[in-house]
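Asks: Next come a sequence and a model predicted from it.
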Amino acid sequence: MKPIRLMSGFLTVGVWTMLSRVLGFVRDAMILAYLGTGPVYEAYVVAFRLPNMFRRFFAEGAFNVAFVPMFSKRLETSDDARRFAEDAMSGLTSVLVVLTALAMATMPWLIYALASGFAGQEEFTLAVEFGRISFPYILFVSLAALLSGVLNATGRFAAAAAAPVLLNVVLVAAMILGAWAGGDIAPWLIWSIPVAGLAQLVMLWFAARNAGFPLALRRPRLTPELRNLLRVAVPAMLAGGVVQVNLLVGQQVASYFDRAVGWLYAADRLYQLPLGVVGIAVGVVLLPDLSRRLAANDDIGGRYAFSRAGEVSLALTIPSAVALVVIPQPLVSVLFERGQTTAADTAAISMAVAIYGLGLPAFVLQKILQPVYFAREDTRSPFRFAVVSMVVNAVAALGLAPLMGWTAPALATTLAGWVMVVQLMRGARPLGDVARFDARFWSRLWRICLVSAVMGAVLWLGALALEEPLRTAYWRYPALALLVVAGIVVYFGLGQVIGAVKLSEFRRPLKG
């Protein structure tokens, strides 16, 4: 993949992910406005997280990590890539059908495992009901993730990146219809989740067909290729399980504090915007590219792609992290404080946002460092690192809860994220130059940090100057827009002057 095409891939995925996350903000703001942060909202959070947790465990976190490099190498060497994809899809479908049936039958125990603090409360009954309705989403969206892997491996990033937009469009439309019909919007919201998953699957199947891969279900069979896929996928699945255990521990701790599950979820949605737009976008493009380069023995090109991915990611992530730490209150207030969401909710969510902001660069760096291992079909090393990270997260979340209360899970997540990055960087040393950032990356990194610090000071002073407008009902929107624009101008303007960022590197890919 040529440099311009590589950057174009980053931007394609990033722009669509940005649109998805913006619509996600609209969705979450509407949900908070309609439901507040009370029992119905907390039940929705747990129920919605359940299929998403298993999706990351089976599809995105394990199956695709193993599938994409193998499929990419078959494309590079002209093996029967379509047959391999169909066998993989059939095997995944059979596992997901059994999993869905078991989960729906054992839903009360699953909810207890996710949020035992809900036991005996209204939240528990609602979460069980919501979970049974929403869980089939995993079947549709996991198959959609496999089709996304096929499209990404062929260099067609737009459709796969656009698919998550459908989820938010369907959920927002369902809430609008529910409000128009009158009464409770919760049933409209929950039933729209599996509908959105089916919509994504249908869209991506047609996109894959147009790309020359009209995949069809076959009778599941354990071929030598699938055995090799499982050999690589199982450690990745265990690693994905470790990540989900981290989330589970945090949610368990939060479930014992009133409204904390909702506060942490809302904060998570805010820091997920830069994480999705930057980290996930770069990771999605980098994995198939590195896999093809390794298959072609192109170590020089691999190091260049790895370094530019890190450079672009941190150039956009570090200033985002600074903003989340410096001005969380204005961001949360404007995005979420309306309807049933109060100023007290804003203050609590802002605290969690600032803590997550400290870990944002670590979460993004993981998305860049992990493809170096996955492209070599090495999923065991990230699994070992994830286990250490899980222990750190659990000890910190449980140990700090008596001292910090409900914010302990957020700090534990941030700490575990940096521990994971340190392990990934140290473990990559024996992999050669392809896993090392080049001189240009390090030259720009200190400049990025310097410019981000200056931007942070401007944001802090600007928030003080605009304190009154930021609290006023109608003026807070233009006031926040002015603050954000000022930060962008300072960052990119000064960054261009001292060489932290080069706007010319974005222009040509954007035109494409």
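Replies: Nice, thanks for sending it over.
Asks: going forward, measure contacts between C-alpha atoms and count neighbours the same way
Replies: Will do.
Asks: and the residue lying closest to M107 once chain neighbours are set aside, how many neighbours does it have?
Replies: Nearest non-adjacent residue to M107, counting by Cα to Cα, 6 or more residues apart in numbering: V128, 5.9 Å away. Neighbour count of V128, defined by other Cα atoms under 10 Å: 22.
Asks: same question, A344
Replies: 10.
Asks: now E311
Replies: 23.
Asks: Also N210?
Replies: The number of residues packed near N210 is 10, by other Cα under 10 Å.
Asks: The one 5 residues further on now?
Replies: Using other Cα under 10 Å, L215 is surrounded by 19 other residues.
Asks: ok now do it, which residues does it touch?
Replies: The contact partners of L215, by Cα atoms under 8 Å, 6 or more residues apart in numbering, come to R82, A85, E86, W205, A208, R209.
Asks: Among the residues you listed, name the ones in helices.
Replies: In helices, defined here by DSSP state H, the members of those are R82, A85, E86, W205, A208, R209.
Asks: Included below, for side-by-side comparison, is a second structure:
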Amino acid sequence: MSQSETPEAPNPPSRAPGLLRSSGVVGVMTMLSRVLGLVRDMVIARYFGAGASADAFFVAFKIPNFLRRLFAEGAFNQAFIPVLSAYLTNGSVSEVRGLINAVAGGLGLILLAVTLVAMLGAPVLTGLFAPGFLDDGVKFALASDMLRITFPYLLLISLTAFAGAILNSYDRFAVPAFTPVLLNLAMIGAAIFLSPLMQEPVMALAWGVLIAGALQLFFQLPFLMRLGLMPRPRVDYRHEGVIRILKLMAPALFGVSVSQINLLLDTVLASFLQTGSVSWLYYSDRLSELPLGVFGIAIGTVILPNLSRKHAAQSKEDFAATVDWAVRAVLLIGVPAALALVLLAEPLIATLFHYGAVTDLDVVMSAQSLRAYSLGLLAFMLIKVLAPGFFAREDTKTPVKIGVIAMVANMVFNLALVFPLAHAGLALATSLSAWLNAMLLWRGLAREGAWRPQPGAVRFLLQLLVANVVLAVVILVLSQPVPSWLAASGVDRTLDMAILVAAGAGAYFVALGLVGMRVRHFRRR
């Protein structure tokens, strides 16, 4: 089909779906993905536990996954979506297509070159990201071999993020949010069906990552075709839009992905600690990321194109009100989620992972780092909704300054806490630096008038306090001692946890209703 024969790409709807509804769609899809992600981790824990082979895979997977979050879903998305939104608001369809084609060509060429270099230098990358593995030749070689297989995932998933950013800019949020489900399904299938066929069973997980990358990319292409925006890659680094994106991306690499850099530093230092430390941090991080992904990232995903269009239309009051709406939505979910993770750390780890090769010690140690990560959960979520307030206005200088401050602070916290608290100290350092990052972002938006508390802020905070006290009381009354959770069967643990979750969530939302909070208070277009 020729370019002239492609269907006209629609303009963004003048009456876009409500933010609550759009966030709900993304949240539901992300919840499905995260639940399957937990199933994936349960399968991995059952088959591979927290030993040397599991540590090697998590490092081989973390490196491209870290770069994906840093580059594709971090810097690129935050730079590309505001520029694309400006083209959608002020440009023609042909100009939008020209931007997409130029970005596809430039992005694809860079990613291909990076992927080839990384595959050739896999041992160097492994030594850089997990220097503690250098003393264990078998673990180091295994991680390097798997990295050669997993690293092309960065190329595939970055192009997937590019396609998803286009769809999000047209308020097609469901497809990009559903796409990560394919990663979990591929890895579950690889662990169960492929690992028994391989000489080194854990290598199956690496192949599962590569297969997932291809599935995710090809899944989104038909939806781009329906919009008439299927990219025709063209390398043109002189394109005005590409130049703007590149200028925004360089500082954005630091500004939006500091938490990912901090988590990576945890892995580097954890590689020097006792065997299992990398896995304990991984399992606890995965649990803390469930509410972060379902709610924090979902809200951030929805408001970025919305804020970008408001900025392009010079609607300052609506911009500030939208940021405040996002902050309140995060507080509504983030506070009880963090509280529940702190109070139920061992029961949650035991319910999800205490099977097969996972020992009682693994549960206890993972729970320590889960509590530490949970203390920073609200900060992680706030970063996801505050950073778009800068990037939507194409301001990348302020977040990069804040990011550098937070990253340096994290290094100091790491060194101060790793000796007395081991792996849990690394998690706590990440949480402390996240709070510093979030508070500085918040202060910056307030100073520039991009965020202002809307009427009823004090009443909202008091309602939130009452509901969370009720939640804590219900959990403490109904929960059993840790030894009982460790000794119980998988079925009993699952049933008891389901009762706890239902009772806690029910009590929380009933309490919110009794103190006067209603769903209509969060409806916003």
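Replies: Everything's here; your move. Just so we're clear, the structure is a prediction, and the values are computed from it rather than from any experiment.
Asks: picking up where we left off before, which residues does the equivalent of the residue nearest to M107 of the first structure over in the second structure contact?
Replies: In the second structure, V128 of the first structure lines up with S144, judged by TM-score structural alignment. In this structure, S144 of the second structure makes contact with A60, A122, P123, T126, judged by Cα under 8 Å, 6+ apart.
Asks: What of V278 of the first structure?
Replies: G14, S313, L316, T317, V364.
Asks: now S308 of the second structure
Replies: I81, P82, S85, A86, A392, R393.
Asks: Tell me which of those you also see in the first structure.
Replies: Shared contacts between this structure and the first structure among the contacts of S308 of the second structure (both residues aligned by TM-score structural alignment, their matches' Cα atoms under 8 Å) comprise P82, S85, A86, A392, R393.
Asks: which residue numbers in the second structure go with the host helix or strand of A101 of the first structure?
Replies: Secondary structure assigned from DSSP states H and E places A101 of the first structure in helix 81-105. The aligned range for helix 81-105 of the first structure in the second structure is 96-120, by TM-score structural alignment.
Asks: Please apply the same query to stretch 11-21 of the first structure.
Replies: Residue span in the second structure matched to stretch 11-21 of the first structure, by TM-score structural alignment: 24-34.
Asks: Just say helix, strand or coil for the equivalent of L335 of the first structure over in the second structure.
Replies: Using TM-score structural alignment, the partner of L335 of the first structure in the second structure is L352. Following DSSP: H, G, I helix; E, B strand; the rest coil, the label given to L352 of the second structure is helix.
Asks: which non-adjacent residue is nearest L352 of the second structure?
Replies: Here the residue nearest L352 of the second structure, using Cα to Cα, 6+ apart, is M42, at 6.1 Å.
Asks: what's around that neighbour, how many residues?
Replies: Neighbours of M42 of the second structure (other Cα under 10 Å): 23.
Asks: Relative to the first structure, what is the average displacement of the helix or strand hosting it?
Replies: Secondary structure assignment for M42 of the second structure, by DSSP H and E: helix 19-48. Comparison of helix 19-48 of the second structure with the first structure after fitting gives an average deviation of 0.5 Å (mean Cα distance after the TM-score superposition for the first structure).
Asks: I'd like the next helix or strand past that helix.
Replies: helix 52-67.
Asks: That following helix corresponds to what range in the first structure?
Replies: The aligned range for helix 52-67 of the second structure is 39-54, by TM-score structural alignment.
Asks: on that earlier part again, mind putting the contacts of S144 of the second structure into JSON lines with distance to I303 of the second structure and neighbour count?
Replies: Output for those, formatted as JSON lines (distance: Cα to Cα, whole Å; neighbours: other Cα atoms under 10 Å):
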{"residue": "A60", "distance to I303 of the second structure": "33", "neighbour count": "27"}
{"residue": "A122", "distance to I303 of the second structure": "37", "neighbour count": "22"}
{"residue": "P123", "distance to I303 of the second structure": "40", "neighbour count": "20"}
{"residue": "T126", "distance to I303 of the second structure": "36", "neighbour count": "24"}
